[in-house]
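S.K.: sequence plus the predicted model coming up.
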Amino acid sequence: MPAYFSARLTYANGIAAQGVEVRVFDRDEPGHTDDDLTLSPGFTDDLGRFQVTYDPARAQDHRLVTRTVPANPPFDWTPVQRDFLEPDPEDDFQPYLRFTYTFAGEVCTGTAPLKPRQTVFQLPEVLAKPFFPTRHGFHFVNRFSGLFLPFSLPFFPDLGNPSAIYGLCGGMSAAALDFFLVNRVVPQTSEVPPNGTPLQRYLYKRQLDSFGRLGEVILRFIEWMGLPPDSPQGLFKRTLEEFEKIRTRLNRFTPVPLGLVYVLWNETREIWQNHQVLATGYTRDPQNRLQIRLYDPNYPLRDDVRIEAERVPVGQGQFGLICRQWIGDSPKTLHGFFAMPYQPVIPPEELS
């Protein structure tokens, strides 16, 4: 009886793998050819999705068994030895997926165990696909009308009151990465989507996702706003630690959402004055100074937004990163940054 298996396939840096042939095999003992169970191979689409049809019954191996049986019953009961082809009871069912694809001009194959509940598989290669804000970012500015929360906030001393204009910087950063990873173009509108439209609802949901479970990211902003900048466990030190975490991801062409700490507690209690962006890559000059390229939803269609940072001593033999954001030639105060939680989501088709 035919069986069906569906999943998604990506490269090692999360970008959807397109045009990959997928077949199902059963692994045999060394020295034996694996059984091809495929009835209809799968081919990944633009989102990396595939469905393969296979027959598990093809996996049963057989062995030649010699038995003593009557020569020709009921006429001749003389014992004779004859060979029979029987199912091998020691044959284990070990299905796996085989991927066949072209990478860097060469035909490659990869395998992965077929696990019924696994929904995403990865190839070992990294697809070198840089993110450019002018090409992959949204075309409208991060400025939405109304209140972010659909209910009134109680008054807290020194906290201030949110304005009637709100931002979805975390949602826009995550959504731009969502579109990028599945090789889809973001909606080309230059107008801020009105409240209640499919795009605004999607960005709003991704904004809530960016806060993490139980608002852990908001708590992290609060914590970082209270840290001293240049102590051995302060903002600069932690920012350097965060950069070391994201550096390997950026090296693999995997953009990383960042939380930017713009203000400290001794300046304001307004947490929402901080910001979220998407780090898309970095360079390091001979003096070990960093330039981290950004997609900043506050500055759409610009490839010249960046963080410049350099190592500085912070005491007790420790080092940190002192940094500043630049929008073209204009500097902006930045106390530190950290990696935001991110789980990819396939954008709804209605947004295209």
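M.R.: Cool, got the structure. A quick note: this is a predicted structure, and the numbers were derived from the prediction, not measured.
S.K.: only C-alpha atoms from now on, for both contacts and neighbour counts.
M.R.: Noted.
S.K.: does Y262 touch L334 like I think?
M.R.: Yes - the pair Y262 / L334 is scored as a contact, 5.0 Å apart, by CA atoms under 8 Å.
S.K.: and the longest helix for this protein?
M.R.: The residue-count maximum for a helix in the chain (DSSP state H) belongs to helix 235-251.
S.K.: which strands and helices lie in contact with it?
M.R.: On a contact count with 3 or more CA pairs under 8 Å, 6 or more residues apart in numbering; DSSP states H and E, helix 235-251 meets strand 256-261, strand 275-284, strand 305-315, strand 318-327, strand 336-339.
S.K.: change it to 10 Å
M.R.: Counting contacts by 3 or more CA pairs under 10 Å, 6 or more residues apart in numbering; DSSP states H and E, helix 235-251 is packed against helix 216-225, strand 256-261, strand 275-284, strand 290-295, strand 305-315, strand 318-327, strand 336-339.
S.K.: let's bring in a second one:
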Amino acid sequence: MGEATVTGAAAMGFRPSECAFRFTNSFPRQPVLRARVMGLGSGIPIGDASRGLCGGMVFAVRDLFEAGRKPPSDATHPPPGSPLYRYLVRRLFQSWDLPRGVLRYYELQRAPDTDVVRKLRRRDGLGRITLVDEWPRVRLELDSGRLAPLGIIAARSRDPRKLGLNHQVLAYAYELRGSTITVRVYDPNTPLHRADDVEITFDTADPAGPVSFTHNIAIGGRPVRGFFHSAYRWSDPSPIPA
């Protein structure tokens, strides 16, 4: 038998080691933002940056790339209140695409891994949703030379408090060999010296599942159960310092 044909596509010129932030998504425990309320001084603390700003980093990196800009050369984490920190927080909230994006994470973390058929009705598993519904959207972006934000489903739970176990990355290339697909991604959690080596690999042969996703995304050993294409709209990154 001959070797399988290899095809693929990429956002030309993008490499995480050159086009992503020098720091990782490992912020100290501190409020993501403070809501100003009259009479309460410094305001009401909201969120916890130590749980991650991955969506903000992913969106900001795409913003910069599409603007033809390199990220700041500073490898230290931006302090709260700085222009870069404020930009990351704003893009973090926008990456959640409230309320639809959060509901999508919750819907998919509750989904079974495989199709479930009862009384001639099929409930799609997360494998089918990823391969049939979401992957074509991601592939279209990459085939068009664009970066594609992915919502990574790592949690398996009906508990909405587990939503924080999910993650966001940025797809920039893929390779298709037979029915096996390898997607190269920028992972905000991965240190810069390994940033160009992060991948998700899966097989499209059996959408009914279970679909196995092998990966080296830095999410504490949790599995990738599936992913979806995150809604993205470009934002002018001029507030980010050079």
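M.R.: Structure received. Being a predicted model, the structure only gives us computed values, none of them experimental.
S.K.: thinking again about what came up before, the inter-axis angle of the longest helix of structure 1 versus strand 275-284?
M.R.: 70 degrees (axes from the mean of the first three to the mean of the last three CA atoms, to 10 degrees).
S.K.: buried stuff in helix 235-251 of structure 1?
M.R.: L235, F236, K237, R238, T239, L240, E242, F243, I246, L250, N251 (16 or more other CA atoms under 10 Å).
S.K.: how much space separates R135 of structure 1 from C169 of structure 1?
M.R.: Distance from R135 of structure 1 to C169 of structure 1, counting by CA to CA, to the nearest Å: 18 Å.
S.K.: with V69 of structure 1 instead?
M.R.: 80 Å.
S.K.: between those two, which one's more packed in?
M.R.: C169 (26 against 14; other CA atoms under 10 Å).
S.K.: which ones are touching A208 of structure 2?
M.R.: Counting by CA atoms under 10 Å, 6 or more residues apart in numbering, A208 of structure 2 touches D113, T114, D115, V116, D124, G125, L126, G127, R128, I129, L131.
S.K.: so the fifth one versus P112 of structure 2, what's the distance?
M.R.: Same thing as D124 of structure 2. In terms of CA to CA, D124 of structure 2 sits 8 Å off from P112 of structure 2.
S.K.: now the common contact residues for those two.
M.R.: G209.
S.K.: between helix 216-225 and the longest helix of structure 1, find me the angle.
M.R.: Using the same axes, to 10 degrees: helix 235-251 of structure 1 against helix 216-225 is 140 degrees.
S.K.: my read: P198 of structure 1 touches P187, true?
M.R.: No - using CA atoms under 10 Å, P198 of structure 1 makes no contact with P187, being 11.2 Å away.
S.K.: anything in contact with each of those two?
M.R.: Contact criterion CA under 10 Å, 6+ apart; residues shared by P198 of structure 1 and P187: L351.
S.K.: ok, and the closest non-adjacent residue to the aligned residue in structure 1 for Y174 of structure 2?
M.R.: Under the alignment by TM-score structural alignment, Y174 of structure 2 pairs with Y282 in structure 1. Setting aside the residues directly before and after it, Y282 of structure 1 is nearest to I292 in space (CA to CA, 6 or more residues apart in numbering), at 4.2 Å.
S.K.: so which of the helices and strands packed on helix 235-251 of structure 1 is nearest E86 of structure 1?
M.R.: Of all these, strand 256-261 sits nearest to E86 of structure 1, with 56.0 Å by CA to CA.
S.K.: what sits against the aligned residue in structure 1 for G101 of structure 2?
M.R.: By TM-score structural alignment, G101 of structure 2 lines up with V217 in structure 1. Residues counted as contacts of V217 of structure 1 (CA under 10 Å, 6+ apart) are D209, S210, F211, E223, G259, F338, A339, M340, P341.
S.K.: aligned to the last one, what sits in structure 2?
M.R.: Under the alignment by TM-score structural alignment, P341 of structure 1 pairs with A231 in structure 2.
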